[in-house]
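[1] Everything below, folded, please.
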Amino acid sequence: MAASVESLLEEISNIEDPIEELQSLKTALLSITESALRDSVSGQRLRGVFSLLDSNRREQVELCVDILELILLALSPEHLAQNYRVELHAGLNHPNETVKILALTQIGRMVEDPNAATEILKNHDILQDVIQCIREEKMAVAKQAIQSLSKLSHSKPGLDKLFQSDLLKVMKDVMAASDIVRYRIYELVVEISSVSPISLGYCANSSLISQLLSELTGDDVLIRATAIEMVTTLARSQHGRQYLAQQGIMEKISNMIRGAETDPFSSLYLPGLVKFFGNLAIMDSPQQVCEAYPAFQNKVFEMALDPDPVMNGVALDTLGLLGSTVEGKQVLQKTGEKLKTVLLRISQLANSSATELRVRSLDAIAKLLTLEPEQQTEDLLALTESWFYLLSKQPMDMIRNISTQPFPELHCGALQIFTAIATQPWGQKLMISTPGFIEFVLDRSTGQTKEAKDTKFELVGSLVSSSTAAEILGSQNYINLKTYLREGPYYVSAVALVSTEGAD
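    The predicted model follows:
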């Protein structure tokens, strides 16, 4: 087969209509090993395929791209950098986006290889054209360019080349193309900054980060909303958070939350501001963030009670995020009556709102009620139990009713709440005292989707793993649950199989 690859490669560039031969070559390539492929490809033969990219026929170009993808992946990045720079450079300027993506992908491979990267760093024109690809209309091309440049910045020579040569001016010129392109460059800069304090230093010295931060308070609310997303990404690294704190950004965002009340367009960017502090609280300390920026916590509660479903969704996600940690639970508990009102509101949303909002409500409740075994102190168990009873007069019935509705995502969301309380002694006592509940857990006929079966299995696993379950649930129930666990999530009993065959 390697021989046929060689002969096809040799013939292909001399044929006027090579579609059939290209299809044969693609089939042949798929059936040989990578090492055999590497041995059968010579530079001259491969250049014949590259030359066929110069065509207006989309089918021909795309077949060539498929073939080149297979062949180039078999070649080392260093070999590519030494032998195919000209062809890859031409690919960056090709009118077809699949050719551009092919070239960018291979350049991405090269910049990850130390020896190949040295070759590419010498080739200023290639890097300049990679930056120019960020302004391409096709998002897939721009994304691949951002990815390749981000990989390049993982080394000091790469950072020097991007930020201490006239490539920085190229980036700034490309930014001027449009708002969309400007934010693609910001995306690249934030990605690079997140890698290490050193890479953040390069980006900060380039003035691109200060330019991004100034967009937070710009006149265009849509641009402001995009800027806050970028800044939230930057805050995911510790050095990023330190830099933002030094620049006074946390205080600025807190003031923006306060000022949002008088801004008729605040609904466009307010969710992003709240998400920023929600992420910050989880990464640093819920207590410190809520105490230092009380406007954030107050706004989350306001948004939970807001008639706007968009605001509700962000509040639910943020409350779930905060309540997923012990410290966050304690911070929320300190708010007293405010939290009671909000928990009742979450319960109402879980019962009667759009399906997506109901799912997010159930997810928030599950996170608020979850305690790992090592977290189950007397105080925290009393806290989660009190929250459960704030949801409804009959919370077990409420959640079980949701679990029986014909929507798989609601069924799974309700089961996750039962899983959250399944390891807690008060939860187990509730389960055994609720008529028919253990039978409901063991009934494999409820929830027929894979997700439902997996979620039910997780619930059974949580019960069985609890050190108090055997005593509270009773030995027979515990044995039945262990049997369910041993049989696995997709077990079908022989009786069920026989009855099904009879029906057929």
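[2] okay, CA-based contacts and neighbour counts for the rest of this
    Fine.
[3] Show me what counts as buried in whichever strand or helix holds residue 9.
    With the criterion set as DSSP states H and E, the secondary-structure element containing residue 9 is helix 2-12. Taking 16 or more other CA atoms under 10 Å as the neighbour-count basis, helix 2-12 is seen to contain the buried residues 2, 5-6, 8-10, 12.
[4] farthest pair in those?
    2 and 12 (15.3 Å; CA to CA).
[5] burial count for residue 188?
    By other CA atoms under 10 Å, 18 other residues sit near residue 188.
[6] Just to check, it is in contact with residue 146?
    Yes - judged on CA atoms under 8 Å, residue 188 makes contact with residue 146 at a distance of 5.7 Å.
[7] Need the overlap of contacts for the two.
    The contact sets of residue 188 and residue 146 do not overlap (CA atoms under 8 Å, 6 or more residues apart in numbering).
[8] okay, which residue is most central for this protein?
    residue 233 (11.6 Å; CA atoms, centre = their mean).
[9] And that one, how far from residue 149?
    Counting by CA to CA, to the nearest Å, the gap from residue 233 to residue 149 is 18 Å.
[10] and if you look at residue 123?
    14 Å.
[11] what about those two, which has more around it?
    More crowded of residue 123 and residue 149, by other CA under 10 Å: residue 149, with 24 against 14.
[12] Next, the second sequence, to be compared with the first:
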Amino acid sequence: MAAQAISLLREVARLEAPLEELRALQSVVQAVPLHELREQAAELRLRPLFSLLNQNNREQTALCVSILERLLQAVEPIHLARNLRLDLQRGLTHPDDSVKTLTLSQIGRIVEDSEAVTEVLSNAELLKQVVCCIGGENLSVAKAAIKSLSRISLTQAGLEALFESNLLDDLKNVMKTNDVVRYRVYELIIDISSVSSESLNYCTTSGLVTQLLRELTGEDVLVRATCIEMVTSLAYTHHGRQYLAQEGVIDQISNIIVGADSDPFSGFYLPGFVKFFGNLAVMDSPQQICERYPVFLEKVFAMADSQDPTMIGVAVDTVGILGSSIEGKQVLQKTGTRFERLLTRIGYQAKNASTELKIRCLDAVSSLLYLSPEQQTDDFLGMTESWFSSLSRDSLELFRGISNQPFPELHCAALKVFTAIANQPWAQKLMFNSPGFVEFVMDRSVEHDKTSKDAKYELVKALANSKTVAEIFGNSNYLRLRTYLSEGPYYVKPVATTAVEGAD
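    Model (predicted):
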């Protein structure tokens, strides 16, 4: 089969309009195993296929792209970089986006190869064309270009090629195309900055990080909303958080939140700013962040009382993130009745809001109420029990009712709440004393899809592995849980068949 492909390649190279041959070649190369093509890689003459891309024939271009996508997988990156560099360069300026995508995917292979990447770094024109691809209309082309440049920047030589040459000017010129392209370049800069403090230093020296931060704290509310997402990505890294703190950016974001009450357009950027602090609290110390920036928690409470579902959703998500750690739970507990009222609000939304917001509420409740076995002191168990009772007049029935709704996402989210509290003795007592609840847990017929079966199994596992469940549920129910656990999530009880007289 590989020999047939090589023969067709030679035939294609001799003809000016080889459409029939290209169709035949496409069928053959798709059928040849990749390992056979690799064995014959030295015989693959690909340059004629690249030449055919330059003729204005849509079907011919599509066939060549399809064939090259397959054949290039058999070619080593170093061979690509050394022998097809001009073809790749031309591919980046081709009017057809499928050719650009093909070319960028191959450059992506090259830059991931430690030997081949040096060939790219010494090719200033190729790198310039990759940068230009960020400014194109096609998003997938731009994303592929960003990915390749991010990968190049993982080495010292790559950082120098990007930031200590004319390529930086090319990057800045591309940014001037329009707002969308400018944000794409910022995305690249944040990707690079997030790798290490050295990478961040190159990016700050270029002036592009400073430019992004200036836009973040500027007057354009829509720009703020876009920039805060990128700055949040940088804050996921320790060196990124250090830089933002040293530059006073975190203080500036806090001040903008303080002034948001008097800004009629704050709804555009406030959710992102609050999420920023929520993530900051989880990555550093919830207590320190909430004490240093009290406006953060104040705003979360205010947003939870809002009539705007977007604001409520952000508040719920943030509380869930904050309360996922023990320190965060303690911070929330210290707010006393304010947090109890917020929990009641979450319980109300879990029952009455849109499906999407209901699920977000249930996810937050799961994070807030979960305690690992090591965390189950009397104080923390008392706290989660109190929080659970604050959610509704009968919280267990609230979540049981939600779990019975015919929507798998809601069903699983409600089961996740039960799973979060399943290893806590107070919750086990509530479950055991609720009529029909133990049967609900054991009933496999309620779950109809894989996700639901998995979610129910996690609940059973959490109960069965608890040290207190045998005492609270009783030995017979404990054995039923262990049996369910050993049978697995997808067990189906065999149906007994009865012989009928006279049947075949």
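[13] Distance from the chain centre to the helix holding residue 9 of the first structure, please.
    Distance of helix 2-12 of the first structure from the chain centroid (CA atoms, centre = their mean, to the nearest Å) equals 43 Å.
[14] got the buried residues for the helix or strand that it is followed by?
    Next helix or strand after helix 2-12 of the first structure toward the C-terminus (DSSP H and E): helix 19-30. Of the residues in helix 19-30 of the first structure, those scored as buried under the neighbour-count criterion (16+ other CA under 10 Å) are 19, 22-23, 25-26, 28-29.
[15] any chance of these in CSV, plus distance to residue 142 of the first structure?
    Conversion of the buried residues of helix 19-30 of the first structure to CSV gives the following (distance: CA to CA, whole Å):
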residue, distance to residue 142 of the first structure
19, 29
22, 28
23, 29
25, 30
26, 27
28, 32
29, 29
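[16] Quick one: end-to-end length of stretch 436-447 of the second structure, please.
    Its first and final residues considered, stretch 436-447 of the second structure spans 16 Å by CA to CA.
[17] Please identify which helix or strand holds residue 446 of the first structure.
    Per DSSP H and E: nothing holds residue 446 of the first structure, as it lies in no helix or strand.
[18] so who does it touch?
    404, 440.
[19] Quick check: it vs residue 242 of the first structure, distance?
    Distance, residue 446 of the first structure to residue 242 of the first structure, by CA to CA: 50 Å.
[20] With the second structure overlaid, how far apart is stretch 184-191 of the first structure on average?
    Superposing on the second structure and averaging over aligned pairs (mean CA distance after the TM-score superposition for the first structure), stretch 184-191 of the first structure comes out at 0.4 Å.
[21] what's the spacing between that stretch and its chain's center?
    Worked out by CA atoms, centre = their mean, stretch 184-191 of the first structure lies 17 Å from the chain centre.
[22] Show me what it is in contact with.
    Identification of contacts with stretch 184-191 of the first structure by CA under 8 Å, 6+ apart yields 134, 142, 146-147, 149-150, 171, 175, 203, 208-209, 212, 230-231, 233-234.
[23] Try it again at 7 Å.
    The contact list for stretch 184-191 of the first structure (CA atoms under 7 Å, 6 or more residues apart in numbering) reads 134, 146, 150, 175, 203, 212, 230, 234.
[24] can you tell me which of those residues lies nearest to residue 112 of the first structure?
    Using CA to CA, residue 150 is the member of the contacts of stretch 184-191 of the first structure that sits closest to residue 112 of the first structure, with 10.1 Å.
[25] This completes my enquiry, with thanks.
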